[in-house]
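Undergrad: Dropping a prediction and its sequence here:
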Amino acid sequence: MKRTPVVPRQESLVLPVVINPFSYDRKLSFCDKLQVAFMTVTIVPIRAILIFFFLVLGWLLAHIALAFRTEEEKLKPMTGWRTFFTVPMVVLGRALFIVLGFWVVRRPESAPRASSREAPILVVAHHSTLLDTFLTFYGTYCLPSPVSRVENSHVPFLGKLIEFSQPVLVKREDPNSRSHTVQEIQRRANSDGQWPQIIIFPEGTCTNRSCLISFKQGAFLPGMPVQPVCIRYPNKLDTVTWTWEGPGAFTQLWLTMCQFYTKVDVMYLPPYHPSEEEKKDPKLYAANVRALMAKCLNCPVTDHTYDDCRLMVSAEKMKMPGSIGLVEFEKLHSKIGVKYDQIADMLRNFIEIKGAKWKDGEGITYDNFSEYLMLPKSEALREVFDLYDRDGSGTIDFREYVIGLSLISNPVNNDDTLKLAFTLFDKENKGHVSLDDLQMILRQAFNMGPEEVEKMFVEVDTKCDRRISYGEFKDYANKKPEYAKVFTTYRETKLAHSLEQPPQFSNGLAREGSAVDRPSTSFQVDPASKKLQ
């Protein structure tokens, strides 16, 4: 009789409402293509010339404003004659935005733009295009300082303009740079209005505007008031969205210039003053501001982060669809404590299990699972596979694999389990397992043939001395922690079967007081299962 595994499903680990916020697929109709062709040979050249003119003019003004600036002055807000260039630069920025074809609409119910003393930080979402930064030229003649990638400061023309805005620069891949960035944000936010407002896109990367992903905590760590700014692009044809999967930035810019106009809807919300609890807990502060902005934007929220994008890139480098790397990293990190490096290793294992037989949208099949572990199909193996397959689809996607390893296999892959398993194979207590030992146990447990067992033996026997030491046994089990769960499941299944079969007399009757009369045994739930409750 098959034992039915019961592992509670935690609602907080269900699939997100939006599966992939980092993908955008734009489709042009026949009329759209005609418009693009017409605009490319008529209006776009004029726009390109004007854009180049404004960029050169802005670059010259920025050079003059930043001339002879010492390293000490760079640590302080610009003062004196340098500030006279702010208004001309804002006007140039607005002109550039108009030439690009943008029509900015500020909603009537929008709150006024707060001063840097009232709200030292602007938090802006959605963030779906590099052109979002041009919205800093609207609402006031005070130019806010962006938090930007250090690479952006080296872009021709734009780099000097970014430097004029006194940015906070960050290197995403450098953990120390991130901490320095947070310290700089805190220093400026607590300057009592001496620095310009800091404009932050708390999502940290561009999305397709289908949801709000996790907000980074940098804007909320100072515990100062922030002013939320909500952005929409309510156009029939979306030519501005630039995501990790989809059209490139220059393609989108060209198509945007081919539009007669591009509407932008901007909504300033009143400054958000954090409570004492939120000041002490920036994660709570960020979540509450995100909920407020999601309500204004009428969109769901998910726990995707920039780390999901990094996993997408890693998957693509291994010739796999980038979408398999989307796991809602922030949710898994907070719920089960898994770190990015661990998930990156799991991604490599996942792709190794799946192998070259990849089909878009397909995960690990039962056959893949069996081949990877080099075990024949059995009740115990099927039970472990079903525990991983949380949605019962018949395949294990990468998100399910991460949860399965973290909550099902790794908790039982401990010294006690491994020593017990090793003792089972090493019945004569020799201190090692021979090929004959392995064949005897695996033949009895899984009906494995000699060739299958020898293949596994060679893989475990890394010293090639025809014996498996406990160290080799443990190393192999840590490489494939699924074995520990298969082993414990097999033992529980055998125990369940033995309790269901009472001792028999020769006449076929059950002996009084045998297992058939005993109370049913309740099986111990793995610690993994408790985490899911």
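TA: Yep, it's here.
Undergrad: switch to C-alpha atoms for all contacts and neighbour counts from now on
TA: Fine.
Undergrad: what helix or strand is C230 on?
TA: Assigning secondary structure by DSSP states H and E places C230 in strand 226-232.
Undergrad: And that strand, what's buried?
TA: 226-232 (16 or more other C-alpha atoms under 10 Å).
Undergrad: Show me the two of those that sit farthest apart.
TA: Using C-alpha to C-alpha, the two most remote members of the buried residues of strand 226-232 are V226 and R232, lying 19.6 Å apart.
Undergrad: mind listing the helices for the stretch 101-250 of the chain?
TA: In the stretch 101-250 of the chain, the segments counted as helices under DSSP state H, counting those that start in this stretch are 158-164, 175-189, 249-257.
Undergrad: now the stretch 251-400 of the chain
TA: 276-280, 282-297, 306-317, 329-336, 340-354, 366-373, 379-388, 398-404.
Undergrad: Point out the most buried one among the ones you listed.
TA: helix 398-404 (a mean of 23; mean count of other C-alpha atoms under 10 Å).
Undergrad: just checking, next helix/strand downstream of that helix?
TA: helix 415-425.
Undergrad: want to compare, so here's the second one:
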Amino acid sequence: MPFVGTIIRAVQVIYVNRFSPASEKNARRAACDKFPRVLLFPEGTTTNGKVLMSFQLGAFIPGHPVQPIIVRYPHVPFDQSWGLISLAKLMFRMFTQFHNFKEVEYLPVIMPPNNKIQSPVHFAERTRQAMASALNVVQTSHSYGDLMLLMKAAEVQQGRPWNYMVEMARIESVSRALKLFSLETYLILFVFYEKLDLTLSTLLFQISSLEAVDFLDKFLSMNPDTSGCVKLNDFLRVLRLKACKLSEEIFGFLDVEKNGSITFKQFLFGVAHVMKQPLFMQACELAFAECDLADILRQAIPDLNEDQVNGLFNLFDTDNDGRISRDDFVSCLRKNPLLIALFSPRLLQKDFPKLAGDRMPEEIV
């Protein structure tokens, strides 16, 4: 439809690839500062109107008054709100109805806090609560990151892509309502907890949406079933591990319900929890400096044959140049944080907490 492109150019649309941070920066440079800026749909995406997702903070960070506007689409019989259907099907159904209705309601202006103590997050929450109340819908902790996960799962033709939405707004800043996982089998993580006396309720995962999509790629390579669950064998296959006590304990760390399978949410929580430990990067550096990979693998996983050792070597050799550099090693552990458990015995022998120093984790990071 050539006329669509003509209309888009006429209204001076600036294209943004929401999966690319670089595209967003280019769009900002292309936009003229003289244009007045208006923020629409602060959820960051289009939903079916049955819930209100977490808001993006761009409209709330400046601390100016916000004018909430709610939109309803009364429908008989076809609901024209954009859900999990194609744009072509949506347009066809709308064009074949006699009427399409839309209601727009202006709510009272929400004023920013006077004391400047309230954060943009709380300002956004007050606004969202007022809008949800007027719409008579529930609020959820889903965010645009969940849409990215949904689209990624749908792209690889997963039967139920909604199984991979994890309420990213909650994962991006976990501060409560979580219990401490049992980490006895992860000796290196046990050291973290013994030294720092931390629980999950005091940690912030701070996993970005793009990081979550990368971990979803890893999870999807494990061949989840129709319910979105992964079994032990597929988990071990992707991590190039063989069945043994340690690998089963690694899987058990994620399998909190002890039913022999893990969901993407459990996988994401587990790897995020390990990767965001304050001393994780120092543990990676020390493991590279102090450990011989082949010896460590044979010590951690008994009866490894040469092919299995080579498979793990290739996993760490991220640039495929036949050698494992420091960057290769750290990059592999950032993509596969659970593999740090392979190096825990040697790190404990090296007295890792003392080597890390007596500084607090925030100083180390």
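TA: Yep, it's here. Model, not experiment: these values are computed from the prediction.
Undergrad: Once they're superposed, what TM-score comes out?
TA: After superposition, the two chains reach a TM-score (TM-score structural alignment, normalised by the length of structure 2) of 0.65; 308 aligned residues with a C-alpha RMSD of 4.2 Å.
Undergrad: List the residues that contact the closest residue to K485 of structure 1 other than its chain neighbours.
TA: Of all residues not flanking K485 of structure 1 in the chain, S409 sits nearest, at 5.2 Å (C-alpha to C-alpha, 6 or more residues apart in numbering). By C-alpha atoms under 8 Å, 6 or more residues apart in numbering, S409 of structure 1 lies in contact with 481-485.
Undergrad: Turn these into a markdown table, including distance to F250 of structure 1, neighbour count and secondary structure.
TA: As requested, those are arranged in a markdown table below (distance: C-alpha to C-alpha, whole Å; neighbours: other C-alpha atoms under 10 Å; DSSP: H, G, I helix; E, B strand; the rest coil):
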| residue | distance to F250 of structure 1 | neighbour count | secondary structure |
| --- | --- | --- | --- |
| P481 | 46 | 22 | coil |
| E482 | 46 | 22 | helix |
| Y483 | 49 | 22 | helix |
| A484 | 51 | 22 | helix |
| K485 | 50 | 23 | helix |
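Undergrad: could you redo those as CSV and give each row distance to D174 of structure 1?
TA: Formatted as CSV, the contacts of S409 of structure 1 follow (distance: C-alpha to C-alpha, whole Å):
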residue, distance to D174 of structure 1
P481, 31
E482, 34
Y483, 36
A484, 37
K485, 37
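Undergrad: can you point me to the longest helix in structure 1?
TA: In structure 1, taking DSSP state H as the definition, the longest helix is helix 43-65.
Undergrad: on contacts alone, who are the packing partners of whichever helix or strand comes after it?
TA: Later in the chain than helix 43-65 of structure 1, the nearest helix or strand by DSSP H and E is helix 71-74. Helix 71-74 of structure 1 is packed against no helix or strand, with contacts defined by 3 or more C-alpha pairs under 8 Å, 6 or more residues apart in numbering; DSSP states H and E.
Undergrad: Could you tell me where helix 71-74 of structure 1 falls in structure 2?
TA: When structure 2 is aligned by TM-score structural alignment, helix 71-74 of structure 1 has no counterpart there.
Undergrad: quick one: buried residues of that helix?
TA: Under 16+ other C-alpha under 10 Å, helix 71-74 of structure 1 has no buried positions.
Undergrad: How about stretch 316-330 of structure 2?
TA: 316-318, 324, 328-330.
Undergrad: between the residues you listed, which is nearest R37 of structure 2?
TA: For these, the nearest to R37 of structure 2 is V330 (41.6 Å; C-alpha to C-alpha).
Undergrad: Tell me if I'm right that the closest one and A283 touch.
TA: No. Applying C-alpha atoms under 8 Å as the test, V330 of structure 2 and A283 come out as separate, 9.8 Å apart.
Undergrad: Let me see the contact set for the residue nearest the centre of structure 2.
TA: In structure 2, the centroid-proximal residue (C-alpha atoms, centre = their mean) is A212; its distance is 2.8 Å. Residues in contact with A212 of structure 2 (C-alpha under 8 Å, 6+ apart) are 145, 149, 268.
Undergrad: Give the equivalent position in structure 1 for it.
TA: By TM-score structural alignment, A212 of structure 2 lines up with I343.
Undergrad: quick one: G392 of structure 1 and Y285 of structure 1, what's the gap?
TA: 37 Å (C-alpha to C-alpha, to the nearest Å).
Undergrad: and if you look at W59 of structure 1?
TA: Distance, W59 of structure 1 to Y285 of structure 1, by C-alpha to C-alpha: 38 Å.
Undergrad: With Y366 of structure 1 instead?
TA: Applying C-alpha to C-alpha to Y366 of structure 1 and Y285 of structure 1 gives a distance of 43 Å.
Undergrad: same deal with T305 of structure 1?
TA: 17 Å.
Undergrad: With F369 of structure 1 instead?
TA: Counting by C-alpha to C-alpha, the gap from F369 of structure 1 to Y285 of structure 1 is 42 Å.
Undergrad: can you check Q439 of structure 1 too?
TA: Plainly put, Q439 of structure 1 is 59 Å away from Y285 of structure 1 if you go by C-alpha to C-alpha.
Undergrad: which of the helices of the stretch 101-250 of structure 1 is buried the deepest?
TA: helix 158-164 (a mean of 20).
Undergrad: Can you list the neighbours in contact with that helix?
TA: 55, 58-59, 62-63, 65-66, 152-154.
Undergrad: Of these, which is the nearest to F446 of structure 1?
TA: Looking across those and measuring by C-alpha to C-alpha, the closest to F446 of structure 1 is N152, at 58.5 Å.
Undergrad: that older thread, tell me how far the strand holding C230 of structure 1 is from the chain's mean position?
TA: Distance, stretch centre to chain centre, for strand 226-232 of structure 1: 23 Å (C-alpha atoms, centre = their mean, to the nearest Å).
Undergrad: tell me the contacts of the aligned residue in structure 1 for F269 of structure 2?
TA: The equivalent of F269 of structure 2 in structure 1 is I403 (alignment by TM-score structural alignment). Shown in contact with I403 of structure 1 (C-alpha under 8 Å, 6+ apart): 332, 388.
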